[in-house]
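K.L.:
quick one: sequence plus predicted model below, questions after.
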Amino acid sequence: MLNAIETINTAVNNFIWGVPAMVCIIGVGLYLSIRTGFLQIRKFPYAIRTTIGRMFRKKDASDGAITPFQAVCTALAATVGTGNIAGVAGALAIGGPGAVFWMWVSALLGMCTKFSEVTLAVQFRETNADGELVGGPMYYIKNGLPKCWHWLAYLFAAFGVLTVFGTGNATQVNTITTAINSALTNYGLLKPDQISTSNLIIGIVITIMIAMILLGGIKRIGQVTEKLVPFMALLYIVLALGVILLNLHVVPSVFASIIEGAFHPSAITGGVVGSLFLSMKKGVSRGIFSNEAGLGTGSIAHACADTRKPVKQGMFGIFEVFTDTILICTLTALVILCSQVSIPYGQAAGAELTIQGFTATYGNWVSIFTAVAMCCFAFSTILGWGLYGARCIEFLFSSKVTKPFMVVYSLVAILGATADLGLMWNIAETFNGLMAIPNLIALFLLSGTVVKLTKAYFAQENP
């Protein structure tokens, strides 16, 4: 039975994350970019000025809402996760250094896609029975498109609920337990026969922490993420920049290998990765999977922001993709390439390759800091996806089921800490990809609305 499920899931997964899906995601990103006159490039200085300027502005949000900064931190909490550490390493190993170039390309178009998602989410959001602002793909489909398209909203929400337990919770907790156990083992504080007990204890502690935060509502989620996300991002960026500065002499050759590897991968990988398509596929899919542009999930957090200007909040979408992929994913790639650790081209690789890059430069003592960074990344992802799942199940049923959902979602952390998650991860990844289909159709159909709102905003603001 399990073999049959795995076979079916593999076939669907290969299609969802294969050429058709990537063509659709890149195609919609390019279409939106053309229709907005490549807004993400033309208005990039304005986007950075607007977003960073609002981050440091102290302001209390109204009831049922969070500040724009808390909204972007909640969205970044879900996107800046273990994929930035493990996913980039995997893309390098399978696609070669050239995968980084294609990651940049997908991010450039993804900036406009996410801008559109956030703008539409704020424009078509609602206030629920508890007085909280709710929105996202299911709401801009329901309120922005004719009734004949409303089935897409329910499809998106259903896939969202099925995804969050695996992608957003169990696999992230598994990463936390691995990071903690690895660090404790390195320092001789944990023996192999104690790992199962350690996993259970970690799972219970994480369950309690998740429940305490999520059951506190959107405001508590925002308060936690606005502190956790900047801390974890700055810690990781400082450590990564240190690796690059200590290996500054190889940086020019590293960038040369990225550019050459994008078009001639075999020249860099010694023929192990000889396919241009494979390098492109890994870079594009990893970029999409990391920044979630096209999946629509990040817009659910932005819909909660206390703002009256959808386009202005949409600028955070540009900032998010830039921070997640252009900045953090690139730093991960540079840590691996600049440290000159041996990359197992053509083979699967994960977080251990990134950790090797840090330890090769700093020594084994840095493993405790990488463990802390990975735990923060994973825990923040759990919180972000917890909100997404709650909003999806609320849309399907009502706000009455939100708290029971959050209790169940919290308890899944124990499963994630103690069980083998191979098949669960693959199934969750498939549902994650399926979420993109109804969202991409909606973005294509609502592109005219995005153009109209953007023109009206900039005509009034005249920045």
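P.N.:
Looks like it arrived, so ask away.

K.L.:
could you use CA atoms for every contact and neighbour count after this?
P.N.:
Will do.

K.L.:
what's the neighbour count on the nearest residue to G95 once chain neighbours are set aside?
P.N.:
The shortest distance from G95 to any non-neighbouring residue, by CA to CA, 6 or more residues apart in numbering, is to S279 (3.9 Å). When counting by other CA atoms under 10 Å, one arrives at 29 neighbours for S279.

K.L.:
give the buried residues for the helix or strand where S279 lies.
P.N.:
Counting by DSSP states H and E, the element that carries S279 is helix 276-291. Burial within helix 276-291, assessed by neighbour count using 16 or more other CA atoms under 10 Å, is assigned to 276, 278-291.

K.L.:
pasting the second one now:
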Amino acid sequence: MNNFQSLLQTIDSFVWGPPLLILLVGTGAYFTFRLGLIQFRHLPTALKLVFSRSENSKAKGDVSSFAALCTALSATIGTGNIVGVATAIKLGGPGALFWMWLAALFGMATKYAECLLAVKYRKVDDKGQMVGGPMYYLQYGVGSKLLATLFAIFALGVACFGIGTFPQVNAILDASHLSFGVSREISAVVLTILVAIVTIGGIKSIAKVAGRVVPAMAVFYVVACLFVLIANADQLFAAIELVVVSAFTSTAATGGFLGAGMMLAIQSGIARGVFSNESGLGSAPMAAAAAKTDSCVRQGLISMTGTFFDTIIICTMTGLALILTGAWQSDFAGAAMTTHAFAVGLSSDTLGPMLVSIGLMFFAFTTILGWNYYGERCVVFLMGTKAVLPYKILFLILVASGAFLHLDMIWIIADIVNGLMAVPNLIGLIALRHIVVAETKAYFNSTSKDEHELVTQN
């Protein structure tokens, strides 16, 4: 058994090794420059679209563009924003945060491209709901049923046995037990009932909850981090300087930190950054496809802000809190390190940990909801709408059983499948790059023409 686990860890290291990370960042870099730095030039426009209600009421789709974004964010803003950042900095030092930023900036262009394609190639299922994502642009755009099926199988594996269930369930149960003294069994029952209530209603129910919970939890966590940053404001500039300098030099061993070379900072920062915002993995396009919109470019712009919110804002807040408080040099790791940072930053051994626990529980809960929907879309693609109810029952059983499973092997398999999702998706993005470029040019040319005509009329 140990040999098998060791083999899985070797495969996991290979899957998430330099080739995949280079391909992920390289794809983002290609779209960044080919689309004229779209994520920098048009970020203000994208943010304006996120909070604007000027959508075409007759446009096809199941939920608003904002609700589709919140559904995608519900899956990406999760334990990775708290635990993943701590893991990256523990392995690679403060410089890992810089590489997380870089991966996110390029990742915004990737997220734009994949969500644009999701709307471009989306279909309507036999229940009248929108279906889309890498499965559909791989089959109908690239023309490869094999790649489409592989993606759907990998993504379904992640939903049922990875990010969508066990790690999130255990994060919730541990946080509720440690901070509020609630037994794991009671928490598991309550959690399963809540997931059932929300997910049985499908995308509209999930999007409704996500549209309220995601913005609230994000603001709550950012404000909590801001208190830590303000309390240590005199060291903020030095912390940012440390992040930038450490990104290009080795970080010496200090305190509980064992030291790290530049390559380890790059690898841990990029890997955890991609793991957190999921740019290029192909998950967010499945939510984007449900948006009520008549423009694939418009939805692509809205969707790319998800990576901005997830990594540039929330992961940065966690990272700076860890560095400012010196928690990254402690003997703690993962969630315990972030909890320690809040305890030190807020000078409270009760308030700090409680804020992290509340953040973890909400982040993990919404991740379960988002991935439940992604799994459902994969089931519809593979087996049709008749398989949705059996899938939902299985998903609830897996959520309930998460309280009693502590199998490291399951999480290693999940990590492998999560990385494998990216491969067919990236092949699709590269194969359809000309479609992305053509749609983008057509949209902005028409927007410029409309603005010109408006000026002329006035």
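P.N.:
Thanks, I have it. In this text, all values refer to a predicted model and were calculated from it rather than measured experimentally.

K.L.:
with both chains overlaid, what TM-score comes out?
P.N.:
Taking TM-score structural alignment, normalised by the length of the second structure as the basis, the two superposed chains have a TM-score of 0.93; 445 aligned residues with a CA RMSD of 1.9 Å.

K.L.:
and the aligned residue in the second structure for the residue nearest to G95 of the first structure, how close does it get to V244 of the second structure?
P.N.:
Aligned counterpart of S279 of the first structure in the second structure: A265 (TM-score structural alignment). Distance, A265 of the second structure to V244 of the second structure, using CA to CA, to the nearest Å: 11 Å.

K.L.:
any residues in contact with both of those two?
P.N.:
G95 (CA atoms under 8 Å, 6 or more residues apart in numbering).

K.L.:
could you find the closest non-adjacent residue to I323 of the second structure?
P.N.:
A239 (6.4 Å).

K.L.:
what's the match for that neighbour in the first structure?
P.N.:
A239 of the second structure maps onto V254 in the first structure, by TM-score structural alignment.

K.L.:
identify the residues contacting the residue nearest the centre of the first structure.
P.N.:
For the first structure, the residue sitting closest to the mean C-alpha position, by CA atoms, centre = their mean, is T79 at 2.1 Å. T79 of the first structure sits next to 290-292, 298, 324, 381 when contact means CA under 8 Å, 6+ apart.

K.L.:
cutoff 6 Å now
P.N.:
T79 of the first structure sits next to 290-291 when contact means CA atoms under 6 Å, 6 or more residues apart in numbering.

K.L.:
give the aligned equivalent of it in the second structure.
P.N.:
In the second structure, T79 of the first structure lands on T76 (TM-score structural alignment).

K.L.:
and the gap between that match and A287 of the second structure?
P.N.:
Distance from T76 of the second structure to A287 of the second structure, by CA to CA: 12 Å.

K.L.:
just S348 of the second structure next, same as before
P.N.:
Computed as CA to CA, the S348 of the second structure to A287 of the second structure distance reads 39 Å.

K.L.:
these two: who's more crowded?
P.N.:
Set S348 of the second structure next to A287 and count neighbours by other CA under 10 Å: A287 wins out with 33 against 13.

K.L.:
OK, contacts around that one?
P.N.:
Applying CA under 6 Å, 6+ apart, the residues contacting A287 of the second structure are 68, 72.

K.L.:
let's see that with 10 Å instead.
P.N.:
Residues in contact with A287 of the second structure, defined by CA atoms under 10 Å, 6 or more residues apart in numbering, are 63, 65, 67-73, 75, 115, 118-119, 130-133, 203, 207, 303, 370-371, 373-374, 377.

K.L.:
out of the residues you listed, list just those in strands.
P.N.:
Under the assignment DSSP state E, these contribute 130-131 to strands.

K.L.:
now, of the contacts of A287 of the second structure, which are buried?
P.N.:
So, by 16+ other CA under 10 Å, the buried ones in those are 63, 65, 67-73, 75, 115, 118-119, 130-133, 203, 207, 303, 370-371, 373-374, 377.

K.L.:
in helices, which of those appear?
P.N.:
65, 67-73, 75, 115, 118-119, 203, 207, 303, 370-371, 373-374, 377 (DSSP state H).

K.L.:
how many residues are close by the equivalent of T177 of the first structure over in the second structure?
P.N.:
Structural alignment (TM-score structural alignment) places T177 of the first structure against L173 in the second structure. Neighbourhood size, L173 of the second structure [other CA under 10 Å]: 21.

K.L.:
where's L173 of the second structure, which helix or strand?
P.N.:
Secondary structure from DSSP H and E places L173 of the second structure in helix 166-180.

K.L.:
check which helices and strands whichever helix or strand comes after that helix sits against.
P.N.:
Sequence-wise, the next helix or strand downstream of helix 166-180 of the second structure (DSSP H and E) is helix 184-199. Where contact means 3 or more CA pairs under 10 Å, 6 or more residues apart in numbering; DSSP states H and E, helix 184-199 of the second structure is packed against helix 166-180, helix 202-231, helix 351-383, helix 388-401.

K.L.:
matching residues in the first structure for helix 184-199 of the second structure?
P.N.:
Mapped onto the first structure using TM-score structural alignment, helix 184-199 of the second structure spans residues 199-214.

K.L.:
and what of stretch 109-117 of the second structure?
P.N.:
Mapped onto the first structure using TM-score structural alignment, stretch 109-117 of the second structure covers residues 112-120.

K.L.:
distance check, the counterpart of N372 of the second structure in the first structure against P438 of the first structure.
P.N.:
By TM-score structural alignment, N372 of the second structure lines up with G386 in the first structure. Note on G386 of the first structure: its distance to P438 of the first structure, by CA to CA, is 21 Å.

K.L.:
same check, this time on L214 of the first structure
P.N.:
As judged by CA to CA, L214 of the first structure and P438 of the first structure stand 27 Å apart.

K.L.:
cool, G53 of the first structure as well?
P.N.:
In terms of CA to CA, G53 of the first structure sits 34 Å off from P438 of the first structure.

K.L.:
likewise for F38 of the first structure?
P.N.:
In terms of CA to CA, F38 of the first structure sits 24 Å off from P438 of the first structure.

K.L.:
quick one: the spatially closest residue to the match of T177 of the first structure that is not a sequence neighbour and S176 of the second structure, what's the gap?
P.N.:
Nearest residue to L173 of the second structure in three dimensions, chain neighbours excluded: R184, at 5.3 Å (CA to CA, 6+ apart). R184 of the second structure is 8 Å from S176 of the second structure, where distance means CA to CA.
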